[in-house]
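Engineer: no letters, just coordinates:
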């Protein structure tokens, strides 16, 4: 399916108008593939009277059948036999329901150049080795969590000298080691090589607070970065604004605001969203976002708050062309940002309140809550 490669090998990573034609062709081909190979998706399309040839303009993307992420947490659907998959990931690994999303080899060949292109654009790629401290799960055969894969993937933008994980698998479960993480950061501060911290924002905030309360601080080497993946999840009531988080990182770790990067994505939508220098999530050419009314699901204009609908033709193995998240957000014209990008940017406000969804971050938070800082 060359239309997918043609889109994801696009060099102009934020040129939405210039990529519209490629995006629409890839979406039509992707939908046609799922209709042919996935009975459940075909039934949904037939029930809605949808066919791929209805997608001729960007506005027509709203006609795509929208499957909520909750659907994938309760039903396993596939457009490809398992033996043809490159790998499979899940959205949660500790408790509750979870999505299972398969990745085909064509997806991998499209995803790698996308990640590298955006990594270079945002100056994440460096030939200088780094020591990594990951406030998250250590990947292994015992789980297939997408968040573990994402965090592990982020350790490849600079050659890893070492990787330390705050959550490790032991005796059938994950065991937190926050004390070890603090010790490793202290060692990183004495190293001539930069450090890179990969973490959920909430874990970083709580960890740095405890370090500061103990009267401790450290200065990580020049070139060190903080890479934040995911949101505040069930800690949304304790969420702090970004300036406070960045200020604490500079006080406690010596990492300046320009060296803090945030990422947004989902197992069901593994497109690389990275904040710009103004800390906004501009939509890359490999994705489109529709904000929908929470009651009618009709598309909303720029600036209005609703449910976030994510669209990409990246995956053939699972019918996730158009998925509805349980996130509330809104879009803003790119020109309002001031970073130079003209692509609209997405602001996530929080979860819509689906209590029966347990996320990977929620499960990890429970585990990390059992640990104590030194």
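Structural biologist: Sure, I can see it. Quick caveat: nothing in here was measured; it's all calculated off a predicted structure.
Engineer: rest of the way, CA atoms for contacts and neighbours
Structural biologist: Will do.
Engineer: could you measure residue 201 against residue 282, distance?
Structural biologist: Here the distance between residue 201 and residue 282 works out to 19 Å (CA to CA, to the nearest Å).
Engineer: and the closest residue to residue 7 other than its chain neighbours, what helix or strand is that in?
Structural biologist: Leaving aside its chain neighbours, residue 7 sits nearest to residue 22 (5.5 Å; criterion: CA to CA, 6 or more residues apart in numbering). Assigning secondary structure by DSSP states H and E places residue 22 in helix 16-37.
Engineer: what does that helix rub up against?
Structural biologist: Helix 16-37 is touched from outside by 1, 3-4, 6-7, 10, 41-42, 45, 51-53, 55-58, 79-80, 284-286, 312-313, 315-316, 318-319, 321, 343, with contacts defined as CA atoms under 8 Å, 6 or more residues apart in numbering.
Engineer: next one: stretch 306-314
Structural biologist: The list of residues contacting stretch 306-314 from outside it, by CA under 8 Å, 6+ apart, reads 4, 23, 26-27, 30, 66, 107, 110-111, 269, 271, 286-294, 297, 300, 320-330, 352.
Engineer: now the buried members of those residues.
Structural biologist: 4, 23, 26-27, 30, 66, 107, 110-111, 269, 271, 286-294, 300, 320-330 (16 or more other CA atoms under 10 Å).
Engineer: which of those fall in helices?
Structural biologist: Cross-referencing those against helices under DSSP state H gives 4, 23, 26-27, 30, 107, 110-111.
Engineer: buried residues of stretch 14-22, list them for me.
Structural biologist: Per 16+ other CA under 10 Å, stretch 14-22 contains these buried residues: 14-16, 19-20, 22.
Engineer: hang on, I meant stretch 110-123
Structural biologist: Residues 110-111, 113-115, 117-119 are the ones in stretch 110-123 that count as buried (16+ other CA under 10 Å).
Engineer: and here's the other structure:
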């Protein structure tokens, strides 16, 4: 893939719209459930603009089996994160979709991490990859980002305690050079930051780049936003560079990475749209609304245009001080009770 943040608005819309229309037609013909829902909702299958590309509410993946490939072509099934008893999304990948998503992630992270693989600390437990029930967004994230590292060290023991001895050994060997740290936001906060703070232990990861995402709802309950998270993590761990990212298992590979100015950016192969929570009409920049994500990557399932349960605001496009092109935006959090009625009900009736 080419550079992920080089396309300006006009060129990007032409290229991306063509690919999104191709996917809409592909899924309309290959996925019966998708076809029925599009007909029921009376959306045009070929859109004249990205805003008009037919979308599905993301929570449909929790109640329906949506795929555009025969069962024998499924090579991987990903599930969304969820607490015990919750229904999870199931996302079906074929070989080509899985490869495309991996390539896209590699392209996306190059501007942040460079070309070389870095010694890597995973702020999680290795057992999350052994338990198939927990091989969800968390496990998929670890596998995906592990591609950017080498000499992988899992910093948490199976009981979620920090492996101080192993961490010290790793830092003695690699601490003098740039290292990559990866983890899920809430996991880092609860099992690393809080534990170190309770024990009054400060660590020095001055050469580290931390990539993290997910779990913001739990942190917002503690009144912790991205700015305060970064400040406290830097103070406790001494990390020099921190990048949050926004993404979901329903569109894995299409993640939106935080730039040095603190904004999330849409890459050339994906985009964001903000819609009014009641009317679902597109709103102007600066207005808070529901986040819709579109991506050219999902070919094995109809996940190329999804209305999420998250609230966000587009700040601008092509003019961020960081130099990256594309829309840049912020995410406030999930809508209360996270249920998009009306739109979702229409799709369910059409099944």
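Structural biologist: Yep, it's here. Computed from a prediction, not measured in an experiment: that's the story for all the values here.
Engineer: follow-up on the earlier one: counterpart of the residue nearest to residue 7 of structure 1 over in structure 2?
Structural biologist: Matched across to structure 2, residue 22 of structure 1 falls on residue 15, judged by TM-score structural alignment.
Engineer: so stretch 92-99 of structure 2 matches what in structure 1?
Structural biologist: Mapping stretch 92-99 of structure 2 onto structure 1 (TM-score structural alignment) gives residues 102-109.
Engineer: aligned to residue 120 of structure 1, what sits in structure 2?
Structural biologist: So, by TM-score structural alignment, residue 120 of structure 1 is matched to residue 110.
Engineer: next, that match: secondary structure please.
Structural biologist: Each residue gets one of three states, and residue 110 of structure 2 gets helix by DSSP: H, G, I helix; E, B strand; the rest coil.
Engineer: in the stretch 101-250 of structure 2, which spans are helices?
Structural biologist: Along the stretch 101-250 of structure 2, the stretches classed as helices by DSSP state H, counting those that start in this stretch are 137-146, 164-174, 185-187, 194-198, 216-220, 226-237.
Engineer: quick check: buried residues in stretch 96-111 of structure 1?
Structural biologist: For stretch 96-111 of structure 1, the buried set under the neighbour-count rule, 16+ other CA under 10 Å, comprises 97-104, 106-107, 110-111.
Engineer: stretch 264-278 of structure 2 aligns to what range in structure 1?
Structural biologist: Under the criterion TM-score structural alignment, stretch 264-278 of structure 2 matches residues 281-295.
Engineer: can you give me the first-to-last residue distance of the matching stretch?
Structural biologist: This stretch, stretch 281-295 of structure 1, spans 25 Å end to end (CA to CA).
Engineer: from residue 253 of structure 1, how far off is the residue of structure 1 most remote from its centre?
Structural biologist: The centre of structure 1 is farthest from one residue, residue 215, which by CA atoms, centre = their mean lies 33.5 Å away. Distance of residue 215 of structure 1 to residue 253 of structure 1, computed by CA to CA: 12 Å.
Engineer: cool, and residue 321 of structure 1?
Structural biologist: In this view, residue 321 of structure 1 and residue 253 of structure 1 are 40 Å apart by CA to CA.
Engineer: would you verify that residue 317 of structure 1 is located in a strand?
Structural biologist: No. Using three-state DSSP, the assignment for residue 317 of structure 1 is coil, not a strand.
Engineer: give the equivalent position in structure 2 for it.
Structural biologist: In structure 2, the residue matched to residue 317 of structure 1 (TM-score structural alignment) is residue 300.
Engineer: what of residue 67 of structure 1?
Structural biologist: Looks like residue 67 of structure 1 aligns to residue 56 there (TM-score structural alignment).
Engineer: residues contacting that match?
Structural biologist: For residue 56 of structure 2, the contacting residues are 303, 305-307, 344, 347, taking CA under 8 Å, 6+ apart as the criterion.
Engineer: among those, which one lies nearest to residue 220 of structure 2?
Structural biologist: Nearest to residue 220 of structure 2 out of the contacts of residue 56 of structure 2 is residue 307 (CA to CA; 21.5 Å).
Engineer: what is the neighbour count of the closest residue to that closest one other than its chain neighbours?
Structural biologist: Leaving out its chain neighbours, the residue that sits closest to residue 307 of structure 2 by CA to CA, 6+ apart is residue 292, at 4.2 Å. Residues within reach of residue 292 of structure 2, counting by other CA atoms under 10 Å, total 25.
Engineer: could you verify my assumption that residue 209 of structure 2 touches residue 149?
Structural biologist: No. Judged on CA atoms under 8 Å, residue 209 of structure 2 makes no contact with residue 149 at a distance of 11.5 Å.
Engineer: any residues in contact with both of these two?
Structural biologist: In the contact map built from CA under 8 Å, 6+ apart, the residues linked to both residue 209 of structure 2 and residue 149 are residue 180.
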